[in-house]
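Q: Generate coordinates for the sequence data below:
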Amino acid sequence: MVRRTPVIHAVAHGALDASFLGVSDTVSTVTSAIGCIAIIALLAVLVLMARQRREVHRANAALALSRELRHRYDALQAVTREGALVSSLSGRVLDISERAAAILGVDAASSVGQQIGDLPVVLVNELGLSMNPAAVLGHRGGLGHTGFTVDSELVGVALPGGAQAQARMVQVASQLVPAGDGDAAAVLTTLVDVTGRREVEAALSRSETQFRVAMENAPIGMALVDLDWRIVEANAALAELLGTSVGALRGYPMADLSTPDTRPSERLEVDRLLGGSQHRFSLEKRYQRADGHLVWVVLDTALVRTPNGSPDHFVVQVRDSTESRLQAEMLTHRAMHDPLTGLANRTLLQEVLQSVLEQPGIVDRVAVLACDLDGFKEINDRYGHAAGDEVLVHVASVLRVATARRGTVARLGGDEFVVVVQDVDGPKAVFEVAAAIHAGLEEPVRVARRRLSVGASIGIALADPDAIEGGAPAMLAAADAALYRAKAAGRGRTEVYDQSMNRASGAELHQELAAALEAGELVVYYQPIVDLGDQRVVGYEALIRWQHPYRGLLLPNAFLSMVQEAGLAVALGQFVARRVVEAVAAMKDQTRWVSVNVSADQLGDGEFATTLLAEISRHRVMAGRIVVELTETSLVASGTRIRHELTQLSAAGVPVLLDDFGTGVSPLSYLRDLPVAGVKLDMSFTSGIPDDPTAGKIARALGSLARELAMVTIAEGIEHAEQAEFLHRNGWRYGQGWLFGSAQPVSSVLGTKTQA
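A: Just a heads-up that it's a prediction; the model follows:
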């Protein structure tokens, strides 16, 4: 055994301590390194975890965004009119919207993944020819790069089970989109159903075509006018009316077509349209043609507004009313003028005279001249009415020349003329006119190869305060009274009215009429009534005349107005009844009858009926050969006594006719309430046949009514064969008038004297 010495032991112990210390340092270093590595690893794990969380968050956000975008896409497709189809370049359907599937008539879910060519879709072009769906809906040659769109194309989609003629019209457009199929581009095809729009456009086009055709071919002038009242478009009829061309009218101011005096009223109507106070207006006015001539037109204008109510344009119609205007003026002229001479008639004369008398300061500036021809009846009776008419025309010319535009010349009827003289010195002027009339009539009138002499009697009334206060009737009455004095004093005279004539024209004239009745100056004339079927004379109408010792043969309108005033109505009726029954009893043809005109003034006290029936009994005449005619106007105030007297006559076998049928008041009630056996059509309706359609319709209707009531029908005032044929064709059995003969004295009717 070796023994260690302390020194060695100490050395060894020191070495061990040193060795231990070295190991300890190494362990500490390793431990520190491991700790650092662990920390670094932990940090790396934390970083990786944080990155992974960010990636997950980013992925979740992308997924949410994707879902949101898809939701918005679906919502957009639900409300948009466009459908979307996404396909690969090889033609496989990648996506299709519900709208696109509805347009194509396919199921959206089952279509995804199919080839476009395999879809159950039938496409046709505008000519109706089939098209390849893949070539229309998929990749097309024009899609060169992404973002490039091929021009849209209109195709028809024939839905399964439907006819190609009823195909839905679809507007198709395609473009390349990047990364539509993964990394590759895809084709986005949009589809818009334009069927409704095309139908609306077609309807609008059709309406526009129809309107244009209607406007261009309308028989009246039409134009579209802007808000500045200028013509935008016009048709050929308007251009022809204005004597110009359609092109020349475009842009032309409407106002310039009118005469200057009518433009303000037209502008007022246009402004009222624009202001909304009226919807349309109509004006009759004159337009000036391109050649300077004036035409009458009726302008009808309507304002067209936009859907929001603001004015847009005017639609104008222009109708040529020149002919109707002239016809209206002619009818007015005829209504106011004598058809034979062209002079003013009684109606116009009274209007002119009354308007003159209403002017201030007309005393000694106005005078009325009444003129009646001397010897005219002899001319009429000897040479006929044609010669008499030529004389009247000649006299009218003499009166015009004599008046020399100093007044108005009128013919009142027959051979009665009146002149209203207006001059600063009225009295002087009217005497100059009277002298010129006498001088003008000194030269005989040439009628055929004859030279006929005719003179005139003249009565003058000057405008004084009393006459002016009485108006036109007083002035005319005064002139007539002066004329009556001139006729009584001898032919070819001129008399001026004074107050003494007023007394004579009243009580004295009544006395003269009563004396005429006693002296036999009142005579009965007979106008024939014929059967319109064969124009055989079947009867007569009795008409009263006054064979005046100075004034010649006077017609009823010259004196009947005085009969009632003189209290002679009943006496006159009895006188006519006696004369008529005597004539009927003396007629050779015992089948002919005579009608007597009776007014309400002659009925009611029983005297007329008593006299007539007594005369019928005394002369042993069949009651049916005497007919009583009543005028409607006379029955307005008829009472029970009048009805009783008519019933008495009817019961005795005397037929009662309603005269002037179609005029007056309540004719139907008369037919129902009175013992009427027949009617006479008023001559105012006969005169309108055949030119006046309304008169013809009324005559036809009244005749039908009378026949329905089994009444006798007579039409009076027949002057032409046309009228007779029309009336007979429309149920009127009998007729009278100038065509069948004028009223003749009893000697001609009885055949006891040959008419000159």
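Q: alpha carbons only for contacts and neighbour counts from here, please
A: Noted.
Q: residues near Met395, how many?
A: That one is not Met; residue 395 is Val. Applying other Cα atoms under 10 Å, we find 23 residues neighbouring Val395.
Q: again, but for the one 4 residues further on
A: For Leu399, the number of neighbouring residues by other Cα under 10 Å comes to 25.
Q: So what's the residue count around Lys697?
A: Neighbours of Lys697 under the rule other Cα under 10 Å: 14.
Q: I'd like the structure of this one too, to check against the first:
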Amino acid sequence: MTDSSSTVGPVDLDPGDVRFRVLVDHSPDAICVHEAGRVAYLNPAGVRWIAAESAEQLIGRPITEFVHADSVPGMLARLATLRELGDATEPAEAALLRFDGKILEVEIISILTTWEGRPAHQVVFRDITAQKAAQATVRYHAALVEHVSDAIIGTSPDGTVTAWNPAAETIYQRPAELTLGLPIATAVGAALDPAAIVADGGVHNTTHHTPEGRALAIRVSAAAMDSGYVLVCSDRTALRRAEQHFQTVVNSLHRGVMVIDPHGRIESANPAALRILGRADQPLSSSIDLADLFPGHGADGQLRIEAEQPVAVTRRTGRSVNDALLSIDDSDGRRIWLSVSTCLLDPADREGSGVLVSFEDVTAQHLASERLRHDATHDTLTDLPNRAWITDQITGALAGIGAPPLAAVIFIDLDQLKEVNDTLGHHAGDAVIRICAKRFTEVLRARDTVARIGGDEFLILIGAPASVDDLEQIARRLHATLADPIRVDNRTIRASASIGIAATAPGETRLADEILRHADSAMYQAKTSGRGQTRFWTAENDLAI
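A: Model (predicted):
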């Protein structure tokens, strides 16, 4: 720091002046002297405040260069009031322009004095930046208290109301002038012990009342202060009403609704959920794990692994699952089918969010749909698969899709069924068909499938592997099972069948319809050879026909 004595020229000072100069140079406040509007002296504190490197940067320059334009008129007006040596202005606020471009808020006092025998002004600056920031903070907090929607209430240690903000007036319908000085219990219409709330963790949910007796759902937060307690009372009446409204709606739904916490535990379930799950008389507890209550089977009847459960899919991916079909066994062991939808309650926090599960019992619709699907692919008389189903199975087997490998197709035509219908009636013929279907099923292997394709005709798919000897043995079993007499209406009927076999091989190039035609051709050859015969299809025999 440069000694300011080098900036003002030689001055003839007596010892008293030297002591005064030393005091000014070491003052913590900034002190400036300006003469005829130009800076004549600036002490080291002023150099620091103005962010200059030395006083030489300011000496001789107009004082207005370092005063914010908004503060200049007031400064000049105050200086104009000083008429006698020693006159001083009242403290006033001003803004100085620092060399680093920042603005410094100061409080200034100007004094009319002399400098080297000429009139001058001595200015004392006090930095009020911190004071202004503190005042702004106080004003901000005061504005918060005045404008927040929560009631902010101050009490003395004994519970007397000492502060009551506008929100408290609105919530409790009590003006401040009639509330200050009242016991807090009287003011809020309910017992309230601030010390007990603080001791219990500082938060308490309770019910307060207005002077007219209207109930208020209030969340009270309490903090101890030197002068007593501060209470923040949040009015949750509307929220509580909305929650009750929502709960009433959820409880009235016919669709089951559950909330699952992040750990897979059931937080809540509406009455419909309990009814659907067969637990109407067994209220759920939060200790029940969803996986224990909700082990779901997919639409294919297979038990889903945990990662494929709708709740797990939603939690893992964040995506909603809509109308997933799965089944569970209720508390009575009855298999029920559910349409299940899931979504996150808080998509922004996938890991910490609960999952909303809604479901409805679609057992009746599912079984009806399954029955329609079954009826479309099965014979109504025997409940065996029909021609459409068996044709799809052959096509799938040849393509290696959705069906086991195929070794052969067997075509069966019951001999002389027309005679049974003509002599005993169609009901007897139907009985013979049902009995024959049952017998065929009983002698086949687990991987073989029998179907009725119409009238007295049956098809059998023989699963691979099966050699020619195996096929011949199967044909003999089919003939043997028909050899046992059939009793219908106290009449004995001896049934027989003509059997045609079309064997297939790996890499088969024929289509399903062609294989069926070949099996039919072989059956025709068997029928023309007499009752109870078997023939294998060959290309040569087919050409002969």
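Q: Show me what the top strand by length along structure 2 packs onto, helices and strands only.
A: Secondary structure of structure 2 per DSSP state E: the longest strand is strand 103-115. Applying 3 or more Cα pairs under 8 Å, 6 or more residues apart in numbering; DSSP states H and E, we find strand 103-115 of structure 2 packed against strand 92-97, strand 118-127, helix 129-147.
Q: for the ones you listed, which one sits closest to Cys343 of structure 2?
A: Minimum separation from Cys343 of structure 2 across those (Cα to Cα) falls at helix 129-147, 37.6 Å.
Q: Return the distance of the closest one from the chain's centre.
A: Relative to the chain's own centre, helix 129-147 of structure 2 is displaced by 40 Å; criterion: Cα atoms, centre = their mean, to the nearest Å.
Q: Just the buried residues of the host helix or strand of Ala217 of structure 2, please?
A: Assigned by DSSP states H and E, Ala217 of structure 2 belongs to strand 215-225. Neighbour-count burial for strand 215-225 of structure 2 flags Leu216, Ala217, Ile218, Arg219, Val220, Ser221, Ala222, Ala223, Ala224 (criterion: 16 or more other Cα atoms under 10 Å).
Q: just stretch 268-286 of structure 1 next, same as before
A: Across stretch 268-286 of structure 1, burial judged by 16+ other Cα under 10 Å covers Glu269, Val270, Leu273, Leu274, Arg280, Phe281, Glu284, Lys285, Arg286.
Q: how close does the second one sit to Leu249 of structure 1?
A: Distance of Val270 of structure 1 to Leu249 of structure 1, computed by Cα to Cα, to the nearest Å: 19 Å.
Q: And the buried residues of strand 215-225 of structure 2, which is closest to Ala388 of structure 2?
A: Using Cα to Cα, the shortest approach to Ala388 of structure 2 within the buried residues of strand 215-225 of structure 2 belongs to Ala217, at 67.4 Å.
Q: re earlier: can you tell me which of the helices and strands packed on strand 103-115 of structure 2 is nearest to His297 of structure 2?
A: For His297 of structure 2, the closest of these is helix 129-147, at 56.4 Å, according to Cα to Cα.
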